[in-house]
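Colleague: the sequence and its predicted three-dimensional model are supplied below.
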Amino acid sequence: MQPDWLRLANALIGNAEDAPAIEFLVGGLVVRALDSPVQLALAGNFSAAVRSAGGRRCLDSWRSVTLAPGEALHCGMLSPCRVGYLALLGICVPKQLGSASTYAPAGLGGLDGRWLSPGVRLQVGEGSAGEQMLRTAPLLDTAPIRVLLGPQEDYFTAASQACFLSEVYQVSSAADRMGMRLDGPMLRHRSDKGVEITSDATVPGSIQVPAQGQPIVLLADGQTAGGYPKIATVISADLPRLAALAPGQRIRFATVSVAAAELAARASAARLRALIADIVPLAAVGVLDLQAMYAANLVSGVVDACALDSAIWPATPAQEDWQNPRSSRNSPREKG
């Protein structure tokens, strides 16, 4: 859904960029280290907390963290994006058809083709103490989603094509890894073309429009062929941004050329390389882990300078004068 964030999460702990990781939607994920330290990384717009018998430590995302045995990481709710990633150092997941991804509808990949459930154990490598962070988190772009028209835009009336590019659509609650249904103005098919086509290829980003006229954007687990006309295709640089939108969020579409789409893809790849190059140790000069500082005991005691404890620090004559300004030492001599 968000391949760049997956790569960033893996880079934060030194995994290969295409190593398997946990993708979660909405939030509420909890993982616990059992017998040995576990190093993991958080990518996405959410907060988290490490909980143990000794207390609770809050964390921001876009960083790595090491869990000691018995500690648990609680991931908060995702906002405004609905996708988050948890990468684990040295994760070991068997591959099927060349991939470790889970495709639950067909029972393929991952752990026996099933969603992760409470109590599932993952085999991972032992974590180290070094932790890293992104110096600058990825920016959330709110510009219109760019598309290439077609391949069947001619199946729609001119008014519908103009409407698609000018009106606002909203992500509906019918959104998952397969596709995202959009609420908004209905798009009408041309009467001489009909509402179906001979099934042909689809790709992630294909925007199908069935007979009822509401667009459906195919996502990572979308089918590879379909019989609904496709009014447009989301460019690869913008598809992750669209896929991460939560129900209720509003979007607009804008058409671009193939050349512009290629330039956008190269620019997106360059931004990812720059972000990975900007990963720094949490202990780097000028980089403060504020959450760790808040949790640390930075003050072990206080001293009242106006009430010195003579049993520990015997007062000097000067200190006695300062503490007792009316003593004879500081008073003027009496005249006799």
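Modeller: Received it, and whenever you're ready, just let me know what you need. Remember, it's a predicted structure, so these values are computed and weren't measured experimentally.
Colleague: rest of the way, CA atoms for contacts and neighbours
Modeller: OK.
Colleague: which positions within the longest helix anywhere in the chain qualify as buried?
Modeller: If you go by DSSP state H, the chain has its longest helix at helix 258-277. Using 16 or more other Cα atoms under 10 Å as the test for burial, helix 258-277 gives 261, 264-265, 268, 272, 275-276.
Colleague: after it, next one along is what?
Modeller: For helix 258-277, the succeeding helix or strand toward the C-terminus, using DSSP states H and E, is strand 279-281.
Colleague: outside of that next one, which residues touch it?
Modeller: With contacts defined as Cα atoms under 8 Å, 6 or more residues apart in numbering, strand 279-281 is touched by 12, 130-135.
Colleague: now swap in stretch 29-42 and tell me
Modeller: In contact with stretch 29-42 (Cα under 8 Å, 6+ apart) are residues 9-10, 12-13, 61-76, 84-89, 124-128.
Colleague: straight-line length of it, end to end?
Modeller: One end of stretch 29-42 to the other measures 11 Å (Cα to Cα, to the nearest Å).
Colleague: ok, now stretch 127-137?
Modeller: Separation of the first and last residues of stretch 127-137 by Cα to Cα is 24 Å.
Colleague: let's bring in a second model and compare:
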Amino acid sequence: MTVKILHPGLLTTVQDLGRFGSQQFGVIVSGAMDPYSLRIANLLVGNDQGEGALEITLMGPSMQFQQDQLIAITGGNLQATINGERVPLWRPIVVKKGSVLQFKNAVQGCRAYIAFAGGIDVPEVMGSKSTYMRAGIGGYKGRALQKGDVFSCGKMGEQSRSLNREWEDLREHLTWTVNYNALVNLEQTQTIHVLKGTEFDRFDRASQLALFEGTYTLTSSSDRMGSRLEGPVLSLSETFELLSEGVTYGTIQIPPNGQPIILMADRQTTGGYPKIGQVMTADLPSLAQLRPGAKIRFKEASLEQAENEYMNKERIIQKIKTGVHLKGMAN
């Protein structure tokens, strides 16, 4: 089963849940910016949650299907259509041979994910299909998709085949959808929960207050490496030398200009800027759905709160997994 790219969109790459186990060698994790949406998309087509899928950003691609294919689209709303007809999101859909799937610009959220039953047939590099463009590894030839690219989908597993059974027409099947609202917030004004960072106490009192009382704007210089913010300037109580040390997804660093940078999926493995905070894991997918110009307010969270919210969302995903499995058994 193959798919041909007619137009690549602004940025369309193959991503999974990331390239773990090699950070000590300077190899970044990469992976989906919104892992919840990627996981749900894969579940909806009967794949393993961590299978490779397409991540599309702000303005989407168009592609033609050269065989019938089971897909699911999750994440932000980029106005997807099949042969000009609006496509439902957050549910399995069938695309007939010769049909064209087309996206426009984002009207909700920032990033959408397309999962294909059987996954995307590209080689794994260091255990992952994720694309890291700066190093030219993973995904489709280590780069974003381009016009004329053709990729293949893998063989359907039993769960995919059960979901695929007895289909005749796109509008007559699988009318149910996943309620994603408890997992991902697509609004462009958000409250993001943050734990105090290792250098929080080395910032002056005014900056500590400003972090949780001020409003920040996501700038157009943000990318998969980091979300760059503009707002109240944050200052250290005194200058000091900081050795580079490990950072992770959601680490909030403060460079010399005092404007926060939140490290994202393509973050470096270590960083030398002071770390004022850490976005809790459960809020990272929502953070990834913000477009330039979005407004962010930070709210302090405890480690216990962060753990509880993480576990709560994992329980929601498990319920979705069970529900999709039962739907497949019913077909």
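Modeller: Cool, got the structure. It should be emphasised that the depicted structure is a prediction, and the values quoted were computed from it without experimental measurement.
Colleague: circling back: how far is the longest helix of structure 1 from where the chain is centred?
Modeller: Taking Cα atoms, centre = their mean, to the nearest Å, the mean C-alpha location of helix 258-277 of structure 1 is offset from the chain mean by 19 Å.
Colleague: mean deviation of that helix from structure 2?
Modeller: Helix 258-277 of structure 1, aligned to structure 2 and superposed, deviates on average by 1.5 Å (mean Cα distance after the TM-score superposition for structure 1).
Colleague: grab the nearest non-local neighbour of residue 3 of structure 2.
Modeller: With Cα to Cα, 6 or more residues apart in numbering as the criterion, residue 3 of structure 2 has its nearest non-adjacent residue at 4.7 Å, and that residue is residue 65.
Colleague: how many neighbours does the alignment partner in structure 1 of the one you found have?
Modeller: In structure 1, the residue paired with residue 65 of structure 2 according to TM-score structural alignment is residue 33. Neighbour count of residue 33 of structure 1, defined by other Cα atoms under 10 Å: 20.
Colleague: and stretch 155-165 of structure 1, which stretch of structure 2?
Modeller: Aligning stretch 155-165 of structure 1 against structure 2 (TM-score structural alignment) gives residues 202-212.
Colleague: can you point out the buried residues in the matching stretch?
Modeller: Buried residues in stretch 202-212 of structure 2 (16+ other Cα under 10 Å): 202-203, 207-208, 210-212.
Colleague: of the contacts of strand 279-281 of structure 1, select the buried ones using a PyMOL command.
Modeller: Restricted to buried positions by 16+ other Cα under 10 Å, the PyMOL selection for those reads:
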select buried, resi 12+131+132+133+134+135
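Colleague: mind listing which of the contacts of strand 279-281 of structure 1 are in strands?
Modeller: When the contacts of strand 279-281 of structure 1 are checked against strands (DSSP state E), the matches are 132-134.
Colleague: and the helices in the stretch 51-200 of structure 1?
Modeller: Under the criterion DSSP state H, counting those that start in this stretch, helices of the stretch 51-200 of structure 1 are mapped to 158-166.
Colleague: same question for the stretch 201-336 of structure 1.
Modeller: 239-243, 258-277, 290-295, 317-323.
Colleague: dump these to a markdown table, plus distance to residue 48 of structure 1.
Modeller: Converted to a markdown table, these look like this (distance: least, Cα to Cα, whole Å):
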| stretch | distance to residue 48 of structure 1 |
| --- | --- |
| helix 239-243 | 22 |
| helix 258-277 | 21 |
| helix 290-295 | 11 |
| helix 317-323 | 50 |
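Colleague: which residues are in contact with the most centrally placed residue in structure 1?
Modeller: Centroid-nearest residue in structure 1, with Cα atoms, centre = their mean: residue 44, separated by 0.9 Å. Contacts for residue 44 of structure 1 (Cα under 8 Å, 6+ apart) come out as 5, 61-62, 78, 81, 83-85.
Colleague: good, wrapping up.
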